[in-house]
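In: just coords:
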């Protein structure tokens, strides 16, 4: 600490020196630490509770092909034109609208498609639903269909490639 010398006083003399009192200064860091830990806790909890939106898909083991009777297969074709084409076995596909508008102008799967899936699965407990999505179809359509199958607790479904043969089947639709 620097001192100011007054005239007439010697340097080494202690007599006559007036000792300056230093005013104490103390910074309380407690509120800042409290805020830091509060923010740290907030960010830790919010990142822990946010879960990623993933869908669990179980892939069967590679044992070869599984034989299923043709009458137990419901093929659901989605070419991307806003319609779904459902056919049971080798029957002609039935044309059903994929979406319907709800009250607040949101789209949801059509009630006709839901009722057809529910009816067919209650009639035949061995039914396997094969979903085929065309190149022009949107990924959201596939996710909506899989979500609807999960909501209806239908766990016997399969995803398959959309082929030119499927386009020919769609042209035969009723």
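Out: Noted; the coordinates are in hand. In this text the structure is predicted, and so the values were computed from the model without any measurement.
In: contacts and neighbour counts: CA atoms only from here.
Out: Will do.
In: just give me the residue right at the centre of the chain.
Out: The residue lying closest to the centre of the chain (Cα atoms, centre = their mean) is residue 53, at 2.2 Å.
In: what helix or strand is that residue located in?
Out: Residue 53 is located outside every helix and strand, with elements delineated by DSSP states H and E.
In: longest single helix anywhere in the chain?
Out: Counting residues, the longest helix in the chain under DSSP state H turns out to be helix 30-49.
In: what distance separates that one from the centre of its chain?
Out: 26 Å (Cα atoms, centre = their mean, to the nearest Å).
In: cool, and stretch 68-79?
Out: Offset of stretch 68-79 from its chain centre (Cα atoms, centre = their mean): 28 Å.
In: another structure for you, compare them:
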């Protein structure tokens, strides 16, 4: 039992008086109440949830893989190359014969986001002309070995904002790496 004792030194060296009992305060109920409140607030409050971005990954089971390869028209295919020092480049179509030539961009709403939104609309228009209104832009993100984790997260944030039909993270090819070197977006050691 928890007790609060408020007594003095017992009155040594003074006149003898009648003994008075010291008042005691029982704190058991207050301790119980404190633990009940702590428990209540621990169970009812939500702790901060980890901020994670969902990244869909392909199924590794070969039985669940598609039997045929889906061809994506070049007008709906956009590739984003991430270089060093927060620099990026994008092109439409295949690397050897791009529909839109490689264009340098930067992160932010006035550069890559504007380009993405424009290409999302163009991809939707192309798909509607082809009679496939549910299809749209497909973005392939390729990061160099000097790209930072922050740059990859930033471009994934842009995908969440602009909402292309599909996006994937792929490996950068040697030809694309040479393009980044020629453009000054990547330096070889």
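Out: Looks like it arrived, so ask away. If you're wondering where the values come from, they're calculated on a predicted model, not measured in any experiment.
In: hang on, the earlier thing: any idea what the residue nearest to the centre of the first structure aligns with in the second structure?
Out: Counting by TM-score structural alignment, residue 53 of the first structure corresponds to residue 51 in the second structure.
In: dump the residue contacts of its match.
Out: Not one residue lies near residue 51 of the second structure by Cα atoms under 8 Å, 6 or more residues apart in numbering.
In: on that earlier part again, any idea how far the residue nearest to the centre of the first structure lies from residue 61 of the first structure?
Out: Look at residue 53 of the first structure and residue 61 of the first structure: by Cα to Cα, to the nearest Å, they are 25 Å apart.
In: how much space separates the equivalent of residue 66 of the first structure over in the second structure from residue 101 of the second structure?
Out: Under the alignment (TM-score structural alignment), residue 66 of the first structure pairs with residue 70 of the second structure. Remark: distance between residue 70 of the second structure and residue 101 of the second structure (Cα to Cα) = 24 Å.
In: would you mind measuring from residue 127 of the second structure to residue 137 of the second structure?
Out: 9 Å.
In: what sits closest to residue 5 of the second structure if chain neighbours are left out?
Out: residue 24 (5.6 Å; Cα to Cα, 6 or more residues apart in numbering).
In: same question but for residue 136 of the first structure, I mixed them up
Out: residue 80 (4.8 Å).
In: what do we get in the second structure for that neighbour?
Out: Checking TM-score structural alignment: residue 80 of the first structure goes with residue 84.
In: doesn't residue 143 make contact with that match?
Out: No: judged on Cα atoms under 8 Å, residue 84 of the second structure makes no contact with residue 143 at a distance of 9.2 Å.
In: which one's more surrounded, these two?
Out: Set residue 84 of the second structure next to residue 143 and count neighbours by other Cα atoms under 10 Å: residue 143 wins out with 21 against 18.
In: for the first structure, what spans make up the helices?
Out: For the first structure, helices defined by DSSP H occupy the ranges 30-49, 111-123, 139-151, 164-171.
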